[in-house]
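S.K.: Structure for the following, please:
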Amino acid sequence: MNDIPRKPRLGSALSGHQRGFALVTVIWGLGLILLLGGTLVVGAKYRSRIASADTSIARASAAAESAINLAIAATLIPEGKTKFPLQCRMPGGERAFVTVEEEIGKVDLNTASKPILERLFAALANDKAVGERIAGEILRARSTTPRSAGEAGSPSASVTSGKQGPRLGFTSIMELDQMAGMSLRLFRKAVPFITISSGRTAPAGEAASPALVEVLGLNSPPAQPRRILASGNVTVRVDVTSGDGSRLVREALIDFDGGTGQPYVIREWRLGTSILPPPQQRRLPPCVRI
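M.R.: The predicted structure follows:
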């Protein structure tokens, strides 16, 4: 009788199950806390990086705008000796590549001849049919799209209907992306080469950029750094590289003959697409000497 094993009491069995369940609960709780802690750390690092990137972009943007103002000032000084393109170092350490391009050296969307338009877009798209189609769309748009007389672009740059009233044509080069068949890639490639304010049927070879000379096959001597006079319309393009490698391109369309009594008028600000290599990693002279 004494050899018969006794069954454990019900209270003891329940107590063991409860202890096991409590242990599992504690382990899961610790795991959840560790997971939440890791998430918070990753989130904090992510927010820190985003804030750092925003600060870097803001600094690059401020440096680009300052470089554009410096280029305008250098152009306005009659006895100035600044020649463009210019590579220099901004006070904050950013490296700037500054170009000043005369609008007479670009293809005018409002006045360029059909062959010039076809040649430009065929070369950029590497497709003759695309060039012909885009040129046709531009000719059609500038003959049917009204604009007010006071809008951007010099009066000589617009195409009129031969009657008193609204002028016809483009008011900004950014309107090019509205043309049927214009892809984003082709639009970005075309922006550095087009204008609405030269009033010419073909770009002036002596003022055209080396890239446009190559694209259109113009007979023009190689471009050399030169002094730009404060006359007509120019585009100031600044390619800024920050110390952390962030890069930003800003452009401003400047009208030195705005007819407002001011020495210049900024007609348009825009983010640019650089067609130039970034500044070489060598010691650059300061943009401003104090």
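
S.K.: From now on I want contacts and neighbour counts done on CA atoms only, so please keep to that.
M.R.: Noted.

S.K.: where's P210 relative to S52, distance?
M.R.: 37 Å (C-alpha to C-alpha, to the nearest Å).

S.K.: Tell me which of these two has more neighbours.
M.R.: Using other C-alpha atoms under 10 Å, the more surrounded residue of P210 and S52 is P210, with 16 against 12.

S.K.: Hmm, A223 and the more buried one touching each other?
M.R.: Yes. Counting by C-alpha atoms under 8 Å, P210 touches A223, with 6.3 Å between them.

S.K.: May I have the residues that are in contact with the residue lying closest to R267 once chain neighbours are set aside?
M.R.: Distance criterion C-alpha to C-alpha, 6 or more residues apart in numbering; nearest residue to R267, sequence neighbours excluded, is L253 at 5.4 Å. Each residue near L253 by C-alpha atoms under 8 Å, 6 or more residues apart in numbering is listed here: 233-236, 266-269.

S.K.: again with R147
M.R.: Going by C-alpha under 8 Å, 6+ apart, R147 touches 166-171.

S.K.: Out of the residues you listed, who's the most crowded?
M.R.: The contacts of R147, ranked by neighbours (other C-alpha under 10 Å): first place F170, 28 neighbours.

S.K.: From the contacts of R147, pick the one nearest S61.
M.R.: S61 lies nearest to T171 out of the contacts of R147, by C-alpha to C-alpha, at 25.4 Å.

S.K.: Please give the structure of this sequence too, so both can be compared:
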Amino acid sequence: MAGPGRNSRRASSRKGFALLVVIWGLGAISLLVLSFLTTGRLRLQTAFNLAGAARGQSIAEAAANLAILALIEEKDARRGPQEPPAHDGAPRFCSLGGAEVAVAIEDESGKIDLNAASEDFLRQALAGLLGVDPAAADAISRRIAEFRTPPEPDAPKQQEMGDKPFAPKRAAFQTILELDQVAGIDQPTFRALKPFVTVYSRADGADPHVAPPALLATLLGMAPNQIAALAAAPFPNALDRADPRFPSQFLLTSARGAFVIHVESLIAGGSGAVWEAAIELDPSDGSPYAIREIRHSPARFLDDLRAMDGGRAALRPC
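M.R.: Down below sits the predicted model:
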């Protein structure tokens, strides 16, 4: 027969095991609750970030639409005595929907047209903008001209591909993004030239009143360090848009009808968005304007917007 001491020890052992099971169960439940709370917090933060990004994008697009309407009004004002403002890409800061907004409008008539620019214009502009010697600038300008020029009917097929996995297009540029398909233009060169080229001015020359500051400095024959400084930080600047040193053979004063609109927004909490597009006023279909391209673009004015964060009341409405 088992004595009372042995029974007592067995009962105590069962109670200890039950206690361990209870403790283990409570631990498992606690881990499940913690995991649920963590997952819920992450999902909530993700949803908050997505909502902020969507709101910032909506505000950026709204500001872009307001800028397009302003350009249409300016176009009508050209028929009157008042000269509309020149759009050289300088940012304008304003507030919209509780967000700080930067709006930059670039008149494409101030840029280098990849299809219409002569090799002389390309050579002079590229030498200054890229900081290369005349021989290198000449080689790049010849490759751009080769890329855009249709072959002669009886000419042999072009087989030379250079550093690209394909032969030159031998047709007009449809977008500036095709510039990186030109032999000899690597990604750093493409990024350096992208702010200064267009396919919409359709002219051999640039309007000095709206040319990007670094391009204007190049055509004025300014020093390489000054050109580089203006390429890195274009605004503000002390350039004279009526400087007589601007080469007369490249002077363009035609009507402005194509623009790139770059908008950035920053909402409370730090979420921001960028919207950029090339538009044309009075397109051939009779509509007031047409969006020719919507581009992916990095932020340019985010630091300025962050410095203004919380100062929306001091900004003018967009």
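
S.K.: Report the secondary structure state of the residue nearest to R267 of the first structure.
M.R.: strand (DSSP: H, G, I helix; E, B strand; the rest coil).

S.K.: which position in the second structure aligns with it?
M.R.: Alignment note (TM-score structural alignment): L253 of the first structure maps to A278 of the second structure.

S.K.: can you check I266 of the first structure too?
M.R.: Checking TM-score structural alignment: I266 of the first structure goes with I291.

S.K.: Number of residues surrounding its match?
M.R.: Around I291 of the second structure there are 15 residues (other C-alpha under 10 Å).

S.K.: could you pull out the strands for the stretch 101-250 of the first structure?
M.R.: Ranges of strands within the stretch 101-250 of the first structure are 107-108, 146-147, 167-168, 194-195, 233-241, 247-255, based on DSSP state E, counting those that start in this stretch.

S.K.: Leaving aside the residues adjacent along the chain, what's closest to the counterpart of V260 of the second structure in the first structure?
M.R.: Taking TM-score structural alignment for the superposition, V260 of the second structure sits opposite T235 in the first structure. Among residues not flanking T235 of the first structure along the chain, L253 sits closest, at 4.5 Å (C-alpha to C-alpha, 6+ apart).

S.K.: can you check T111 of the first structure too?
M.R.: T111 of the first structure's closest residue in space is T201 (C-alpha to C-alpha, 6+ apart), at 5.3 Å.

S.K.: Report the contact partners of the one you found.
M.R.: For T201 of the first structure, the contacting residues are 107-108, 111-113, 116, by C-alpha under 8 Å, 6+ apart.

S.K.: at 10 Å instead, please
M.R.: Counting by C-alpha atoms under 10 Å, 6 or more residues apart in numbering, T201 of the first structure makes contact with 104, 106-117.

S.K.: Next step: those restricted to helices.
M.R.: Members of those lying in helices (criterion: DSSP state H): 114-117.

S.K.: so which of the residues you listed comes closest to S15 of the first structure?
M.R.: Nearest member of these to S15 of the first structure, counting by C-alpha to C-alpha, is L117, at 89.0 Å.

S.K.: My guess is that closest one contacts K106. True?
M.R.: No. Here L117 of the first structure does not reach K106: they are 11.0 Å apart, not a contact under C-alpha atoms under 10 Å.

S.K.: That concludes my questions; thank you for your assistance.
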